[in-house]
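J.: Give me a model of this one.
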Amino acid sequence: MFVYPKKYDVIVIGAGHAGIEAAMAAARLGCETLMLTQNLDSVGQMSCNPAIGGQAKGQMVREIDALGGVMGLNTDATSIQFRMLNSGKGPSVRSPRAQCDKKAYQFRAKAVLERQPHLDLKQGNVTRILTEGGHACGVETNLGLRVLGRSVVVTTGTFMRGLLHVGLQNQSGGRMGDSFSTLSDSLRELGFEVGRFKTGTPCRLNGRTIDFSQCERQGGDEPPLPFSYIPEKLNERLHDIFTLNHWRDGKFHVEQLPCWITNTNPRTHELIRSNLDKSPLYAGRIEGVGPRYCPSIEDKVVRFSEKNSHQLFLEPEGRHTEEYYVNGVSTSLPMEVQYAFIRSIPGLENAEIMRPGYAVEYDYCPPTQLHPTLETKQVPHLYFAGQINGTSGYEEAGAQGLMAGANAALKLLDRPPLILSRADAYIGVLIDDLVTKGTLEPYRMFTSRAEHRLHLRQDNADLRLTPIAHRCGLISGYRWEKLQAKIASLSQLREYANTTHFGGGKIAQWLRRPESDHTQLPEGLSAPFAAELWDSIQIELKYAGYITRQEAAIEKLRRNEEKTLPAQLDYEAISGLRAETRQKLASIRPATFGQAARISGVTPADLALLSVYLEKR
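T.: Below you'll find the predicted structure:
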């Protein structure tokens, strides 16, 4: 047994999107950090769709960026198409999305990590969490290497006891072509509950064999809107071939590639239905629960049998590859069936499959075993982030990684933890849902999950979160200075809109009209301020009444969150509480009265008894 000479503050297991944000956050806070991964060549790999953002997910990416994270700027540097989803709808549901060059994203992420002070990258397959006095104190790899650390963050993705399925064939692995991890065995030994989930991915096609003339072209937005609040920093540190896009002359320059739309048809559906006996899902070979909101094509055909077609998106995987991702046909059917049903689709009659679709089952740990900091209740100084917590998606993983890495470091530095409320961020909604309610299927974020979504818009994430990041020490002076400049500019624009005449009154009065839009203003009037500032002010004016009501609800939420509950409160001692309520409160151990109120099955009467008991104490 070899014990590595250097002892670390934070050890991060895994180098996916959660691992990247966890390691970078801990290192930015000045902690000596180690990232350990099975394969250094797959750091930041986009195992499924090479896209970042989407409904509610785009808001989370902007929140990650506002907190100093990596995902937004790396997406801006390596994307090949940008679109604002729901641009014709209200501001609460507008969500940015970008299609990335997956290899450029991956290699640039690795370059960012390698250049980060206080961060080391090493290759190793961790098989065991080491503990001392009940606390996490390091890790052990399959080669007998022990690395000691003061805290450990686990971000294992789909690798824990991963099992891949194509038809009735299966093989061990966390991802096609990669091995799996036995770390969940160690977690079971430490007393953690471990469950089983599954996810899937579609086949990839050779673009040279696709007839795009039969497909509908889908281009990107012009001008493209970057994810990061500091896109001018794109080329500051990494002048390499993996930074595809640039900020120049005050503009974001992207050479955008189109995506393409086609559809399945009755022939496609018949081929799938007639081969369901070969599907591991329908043949009972898969035990794990899959994502309800991202079903396989088999599920779509069975569950929505009344539909004659399903829309598919053909998305390029990069600027220097011919591979296309077929968004909408996630499948685990055997190769011959995939080949047949793909060729029944318009434009794909001669398509060659470069990689088959497959399903993967993996171990996860129900997230009610975590504190809101993402530290485990069972083992202090051990944190979980990403798909180990039952979530699905790069953005959900990255958000958890940042919070877990930051809290691991802040605890070691004896500073207050970073906990975001449901009113602060989609990240707060995500973590509160996980640790309070748990999840019975792979969790995916939607705008409908956030009760304060008009407040949690994609355009104001920096205003909401950068001050919090500054207090924690997560961001540099430049980000803080830029935020202060934006706040000052917004104040000037409010004054300008309230004093400048247009349309028979002041600009502010004119913008309140439903039919008015700042883009209709003469250039001479709008030019003094950037379009993004006009967007923010216009939303403030048009939705002032809704925003005021939401602010009142947020204030009520904050009052409940300020009422903390003792960590060792004996719920059995509270007379009148139902047995179910006692069991749930004792299991989840809510940190605040507000969190207790959100536990499924806890009633207003239960909360009243709890409040009376605490007041008597």
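J.: For the rest of this, base every contact and every neighbour count on C-alpha atoms.
T.: Fine.
J.: Quick check: buried residues in the longest helix seen in the chain?
T.: Ordering each helix of the chain by length in residues (DSSP state H) puts helix 477-499 first. Neighbour-count burial for helix 477-499, counted by 16 or more other CA atoms under 10 Å, picks out 479-480, 483, 490, 493-494, 496-497.
J.: now for it, which elements pack on it?
T.: Packing partners of helix 477-499 (3 or more CA pairs under 8 Å, 6 or more residues apart in numbering; DSSP states H and E): helix 461-472, strand 505-506, helix 507-511, helix 531-542.
J.: Here is the second sequence; please produce its structure so I can put it next to the first one:
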Amino acid sequence: MYDVIVIGAGHAGIEAAMAASRMQKQTALLTLSLDMAGSMPCNPSVGGPAKGIVVREIDALGGLMPIAADRTALQFKMLNTTKGPGVWSLRVQSDKVAYKKFMKKTLSNTPNLTVVEKMAHSLMIKNHRIEGVRCTDGTELLGKTVVLTTGTYMSSSVLRGHTATESGPEEQPTIQSLSESLRKAGIRTFRLKTGTPPRVLTRTIDFSKTSVQPGTNAFLRFSETTQPEDVLPFDQQEVCHLIYTTPKTHEIIRSHLHDSAMYSGLVKGVGPRYCPSIEDKLVRFADKPRHQLFLEPESLSMDTTYVQGFSTSMPIDVQEEMVHSLPGLEHCTIKKYAYAIEYDAIDPLQMKPNMENKIVENLFTAGQVNGTSGYEEAAGQGLMAGINAALKVDGKPPFVLRRDQAYIGVMIDDLCTKGTKEPYRLLTSRAEYRLLLRHDNAEERLLEMGYQIGCVSKDRYDQYCQKRQAIEQAKDVLSQTHVKADPALNAYLTSLGFTPTDRGMKEIDLLKRPKVTIDGLSSITGVNFGHFINQHIEIDVKYKGYIEKAKRDARHLQEMESVALPDDLDYAHMENISLEARQKLDAVRPQTLGQASRISGINPSDIAVLAMKVR
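T.: Just a heads-up that it's a prediction; the model follows:
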């Protein structure tokens, strides 16, 4: 009898198993092969817009992905640095082989965690309550809770041209019976589709026809525990390369649209809106003369390059023509052909905010099986599902992050409140409070909560407290440091485009001006605290007004979130509420007034009536 059984060792499954075991729960991780733990069947990278902040949040809650990403990264790059701090985001090019090895070694040496290398066949459910997992060889694992993180492996089919093959990603087996057992229990499933580009032999690429895309020359990291010696020095990091599709590429694709699995009628599931196949791009953006593609290394131990942005479900012979029409790839050798993949996902509207299924008690779901896309979204959900499964075993209240606390909170709220018809992807535009949900303040937002629930060690928490104390002391120094209006200050201000000043002021007031930095003033004041503390203080000072406004708006949200809605409310017969609102409320069955207000089709007048009836 295990406390928590996790099905699947992808990015969601790893975080769920690690969280539960850190919280001292006897945990079983069920996977067909430990060698495939943390596999990257699609893009060999971690992070990116919004996603990179999720990885930072995972770190603040004690997760493993940030550490693995840092230590196996081939390149670090900070994105959106010309914009405001609310959209800054780190992305690393990953060594997919080293990443898997890191995960395997860590999982093999984690206390309270047992890895079971078997295939799940079905869920053992009795009276709408999970009892365990039955494996294909007849083995039964009994568990108080189960976390389902099967990714794209449930009833999956690989699609190329007019051919469909029952298979999971990277030629791994798929299983039909698992989704059948879910449907038998009353859980709704639907078909989704995603895809992956071809891989080509690196040595056969003519890089002289490409544009070099280096990383950022600075010490960057996802995990606050990572030290400079843990990552590749900048001069040893790999570079990526940029190319564009050509008129010939477009001609080949358009003339073979009928051969694409997506346009031949073979694909039934809905594909990702924000990561479409190249043929879909040509159809949807017919006016675009070209589309950018990135050539990305997959691993130091592999001679393969990933053609980012060139996902397709064309037949192999057409792919040969397409790839060889690209600059620098005219004579390349294709190592692995692209494909689309269809799979069963679970309707996330049947999920509670704590990731537990509404139909089957003690069953938690996380990752792509919930209708999302991306390693980072999966890992964030897995972490939360593992935490909440462990809390459920102990009979403790669920751990739910608000939309103003984390991108993870935004994602889970979107899923269980709005649902999804296509693979969901996190975007900065989905967060109303993105100035509060920054790359630099993830620890400030979440680390204490991670410590309280048992996912963050005391050593890590003590280090965080010391850092917070250092920041507060630095602010005190800046508030007391008076900068004279001398030639040195005016020369600095003039260099930034400001008019000279004839009066001195406190350094913290000077920092309110755009472009003025602690480092820039250090030659005048002699005050400097290092890059990370400087940056944190500068953001707080320069954006103080905006941050305070966002916090006020968030407090209004918290007031609505504090109004709980009874589980037995009869929405169907509720008077003075629109028919659409009654139907939507009955389908979603929100747990708070705040969640109800975010359901598509619910008007403010409906919420006002609902609030009155609840009171």
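J.: now the buried residues of helix 477-499 of the first structure as TSV including distance to Cys100 of the first structure?
T.: Below are these laid out as TSV (distance: CA to CA, whole Å):
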residue	distance to Cys100 of the first structure
Arg479	25
Trp480	28
Leu483	27
Leu490	32
Leu493	35
Arg494	36
Tyr496	39
Ala497	38
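J.: if we take those, which one ends up nearest to Glu255 of the first structure?
T.: Among the buried residues of helix 477-499 of the first structure, Arg479 lies closest to Glu255 of the first structure (CA to CA), at 26.8 Å.
J.: residue in the second structure matching that closest one?
T.: Here Arg479 of the first structure is matched to Arg460 in the second structure, going by TM-score structural alignment.
J.: Contact partners for its match?
T.: Thr225 (CA atoms under 8 Å, 6 or more residues apart in numbering).
J.: can you pull out the strands in the stretch 351-500 of the first structure?
T.: Along the stretch 351-500 of the first structure, the stretches classed as strands by DSSP state E, counting those that start in this stretch are 353-355, 358-364, 382-384.
J.: so where in the second structure does the first one end up aligned?
T.: Under TM-score structural alignment, strand 353-355 of the first structure corresponds to residues 334-336 of the second structure.
J.: How about stretch 270-287 of the first structure?
T.: Using TM-score structural alignment, stretch 270-287 of the first structure lines up with residues 251-268 of the second structure.
J.: repeat for stretch 184-200 of the first structure
T.: Taken onto the second structure by TM-score structural alignment, stretch 184-200 of the first structure occupies residues 179-195 there.
J.: Nearest to Cys137 of the first structure among the strands of the stretch 351-500 of the first structure would be which one?
T.: Closest among those, using CA to CA: strand 382-384, at 8.7 Å.
J.: burial count for the aligned partner of Leu363 of the second structure in the first structure?
T.: Counting by TM-score structural alignment, Leu363 of the second structure lines up with Leu382 in the first structure. For Leu382 of the first structure, the tally of surrounding residues (other CA atoms under 10 Å) stands at 26.
J.: how close does Leu382 of the first structure sit to Tyr8 of the first structure?
T.: 14 Å (CA to CA, to the nearest Å).
J.: just Ile129 of the first structure next, same as before
T.: According to CA to CA, Ile129 of the first structure and Tyr8 of the first structure sit 14 Å apart.
J.: and what of Asp41 of the first structure?
T.: Asp41 of the first structure sits 23 Å away from Tyr8 of the first structure, taking CA to CA as the criterion.
J.: Please say which of those two ends up with more neighbours.
T.: Neighbour totals were compared for Asp41 of the first structure and Tyr8, and Tyr8 leads with 22 against 13 (other CA under 10 Å).
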